[in-house]
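Enquirer: sequence first, then the predicted structure:
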Amino acid sequence: MSAVPAALAKAAGQLADPAVVRVMVKSLAVTLALFALAGAGLYLALAEVSARFGLDEAWAGLAAVVLVPLAIWLLFRIVAVAVLQFFADEVVAAVEARHYPALGTEARALPFRRDLANAVRGLMRALGYNLLALPVAGVLMFTAIGPALVFLAVNAVLLGRELTDMAWLRHAPPDDPISPVPAVERLLLGAAIAGVMAVPLVNLVAPVLGAAAGAHLVLRRLEQTSGAQR
């Protein structure tokens, strides 16, 4: 039986943990701030275009008001997971302290440069895979549900990898970069979190929920390995 439902249940039960709440607030604040900055930049760019071509500046504000919420809806998952990369060690440490105190290891904070590299790689991977999925979704447009299933599948794969890697990278030995979590479990976790992210408001906690569940999957494997070695 898959360990994913149990991992999600334990992760949900820890959402009120002060350490997890702090990460949720920080990551959400940074994510929304990035969208706000992008929105301000978009407005200034559109206002400049309006002035250059003698157009009414009001349309620039209207376009920004329409495009920014659309960008948040389309890109929230990608940006939120990239931002969470910088706080993931706190989530992993909180899960380990509460559920795996006997593991005998401790999540290490990655250097900022490595966090940034991981976040950029994840961001580029998410954008690239979703762009590659666009033609397939276009072909299935007549089925109505086809495009949604295509993007769900793509993002399930991406999220499963990102959310388990957040924990594994903070425990993995330098010579073992391959996650111990089976591909099926990563896919199920990614699909579950992709589904949660489709629900308004609930999607705000989905990245942290996924990171905590991913930590459970990784730490459970490490616990099993540690027990087998004793």
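Expert: Okay, I see it.
Enquirer: for the rest of this, base every contact and every neighbour count on C-alpha atoms.
Expert: OK.
Enquirer: next, the contact list for Asp17, please.
Expert: Contacts were defined as C-alpha atoms under 8 Å, 6 or more residues apart in numbering; by that measure Asp17 touches no other residue.
Enquirer: repeat the analysis, applying 10 Å as the threshold.
Expert: Residues in contact with Asp17, defined by C-alpha atoms under 10 Å, 6 or more residues apart in numbering, are 91, 94-95, 98.
Enquirer: again, but for Val21
Expert: Residues near Val21 by C-alpha under 10 Å, 6+ apart: 14-15, 27, 91, 205, 208.
Enquirer: which SSE is it in?
Expert: Secondary structure here is read from DSSP states H and E; on that basis Val21 sits in helix 18-52.
Enquirer: go through that helix and flag the buried ones.
Expert: When burial is assessed from 16 or more other C-alpha atoms under 10 Å, helix 18-52 yields the following buried residues: 20-21, 23-24, 27-28, 31, 35, 39, 42-43, 46-47, 50.
Enquirer: one more structure, for comparison:
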Amino acid sequence: MSAVLAAMMKAIGQLGDRAVVAVLVKSVAVTLVLFAVAGAGLYAAIPLMAESEWFAALIPPVIGGPLLIAAMVLVALVAFWLLFRVVALMVLQFFADEVVAAVEARHYPALAERARPLPLAREVSLALRGLLRVLGYNLLALPLAVLLLFTAIGPGLVFLGVNAVLMGREFTDMAWVRHCGPGGERANPVPWGERVLLGAGVAGLMLVPLVNFLAPVIGAAAGTHLVLRRIAADGGAA
């Protein structure tokens, strides 16, 4: 746990670096644009959906007019809260190389010289695979979360656990792919427990308003520290 906490503190300390700030601005901007486009599409679709017979059949008669629109807006806000971490993580995948490189240059210059920058096609592939993993596992966890609705905190704990495992993997893989060789001959050297603790910490930060915009970058930088300290401990072999 001390290694994860130390990595996150180092990551927070580097948030002021120009390279990290640039990634933060780009990733937040792209994430907000994606949600703005989705929101505009939903806003345009609400009147059409409200007038359709199939949609009206799904809605109780007591809900209609302004109340229906308010309910749909509420659903959209909840969806935004739930999907933010998924979209933010996917967007960050496209800029992760810059975060990893910034951490390498400041804290691990010897390893930075041996890192292999990722081509765009590889970044796109990793982002899409990560997105599919996050969506897939969250959908698999959804039935269990529904069953635990009566506990109030059950669904939150289910999704926190699932995303802790997923994000811990994604944030450490972002750094590992630069050092593991073209074929990925070795497995990620960060122990499973450290990855889960990192993912849980970042998932917790994503629940805090405003801080949630910083959380993915903190996770990527902290994951880089966890990976590179393991490589350094092995004598730089990767």
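Expert: Arrived safely. All figures in this text were calculated on a predicted structure; none of them were measured in a lab.
Enquirer: what's the TM-score for these two chains?
Expert: Scored by TM-score structural alignment, normalised by the length of structure 1, the superposition of the two chains gives a TM-score of 0.88; 228 aligned residues with a C-alpha RMSD of 2.5 Å.
Enquirer: how many neighbouring residues does the equivalent of Thr225 of structure 1 over in structure 2 have?
Expert: Across the two structures, Thr225 of structure 1 finds its equivalent in Asp234 of structure 2, going by TM-score structural alignment. By the measure other C-alpha atoms under 10 Å, the count of residues near Asp234 of structure 2 is 11.
Enquirer: dump the residue contacts of Val37 of structure 2.
Expert: With contacts defined as C-alpha under 10 Å, 6+ apart, the neighbours of Val37 of structure 2 are Tyr43.
Enquirer: the helix holding Val21 of structure 1 vs structure 2, average distance?
Expert: With mean C-alpha distance after the TM-score superposition for structure 1, helix 18-52 of structure 1 departs from structure 2 by a mean of 1.7 Å once superposed.
Enquirer: kindly report the same for stretch 64-80 of structure 1.
Expert: Compared with structure 2, stretch 64-80 of structure 1 is 2.1 Å away on average (mean C-alpha distance after the TM-score superposition for structure 1).
Enquirer: list the buried residues for that stretch?
Expert: Within stretch 64-80 of structure 1, the residues that qualify as buried by neighbour count (16+ other C-alpha under 10 Å) are 64, 68, 72, 76-80.
Enquirer: of these, which belong to helices?
Expert: Among those, DSSP state H puts 64, 68, 72, 76-80 in helices.
Enquirer: could you dump the residues you listed into CSV and include distance to Thr105 of structure 1?
Expert: As requested, those are arranged in CSV below (distance: C-alpha to C-alpha, whole Å):
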residue, distance to Thr105 of structure 1
Ala64, 48
Val68, 43
Ile72, 37
Phe76, 33
Arg77, 30
Ile78, 30
Val79, 30
Ala80, 27
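Enquirer: how close does the closest residue to Phe112 of structure 1 other than its chain neighbours sit to Val205 of structure 1?
Expert: Excluding the flanking residues, the one nearest Phe112 of structure 1 by C-alpha to C-alpha, 6 or more residues apart in numbering is Phe86, at 7.5 Å. Between Phe86 of structure 1 and Val205 of structure 1 the distance, using C-alpha to C-alpha, to the nearest Å, works out to 16 Å.
Enquirer: go on, Leu158 of structure 1?
Expert: With distances defined as C-alpha to C-alpha, the gap from Leu158 of structure 1 to Val205 of structure 1 amounts to 18 Å.
Enquirer: for Asp56 of structure 1, the count of nearby residues, please.
Expert: 11.
Enquirer: who's in contact with the closest residue to it other than its chain neighbours?
Expert: Counting by C-alpha to C-alpha, 6+ apart, the nearest residue to Asp56 of structure 1 once its immediate chain neighbours are dropped is Ser50, at 6.3 Å. Taking C-alpha under 10 Å, 6+ apart as the definition of contact, the neighbours of Ser50 of structure 1 are 44, 56-60.
Enquirer: give me the neighbour count for the residue nearest to Ser2 of structure 1 when sequence neighbours are not counted.
Expert: When the adjacent residues along the chain are set aside, Ser2 of structure 1 lies closest to Glu185, with 6.7 Å between them (C-alpha to C-alpha, 6+ apart). Neighbourhood size, Glu185 of structure 1 [other C-alpha under 10 Å]: 19.
Enquirer: give me the element Glu185 of structure 1 is part of.
Expert: Under the criterion DSSP H and E, the helix or strand holding Glu185 of structure 1 is helix 183-196.
Enquirer: just Val157 of structure 1 next, same as before
Expert: When secondary structure is defined using DSSP H and E, the element that contains Val157 of structure 1 is helix 146-168.
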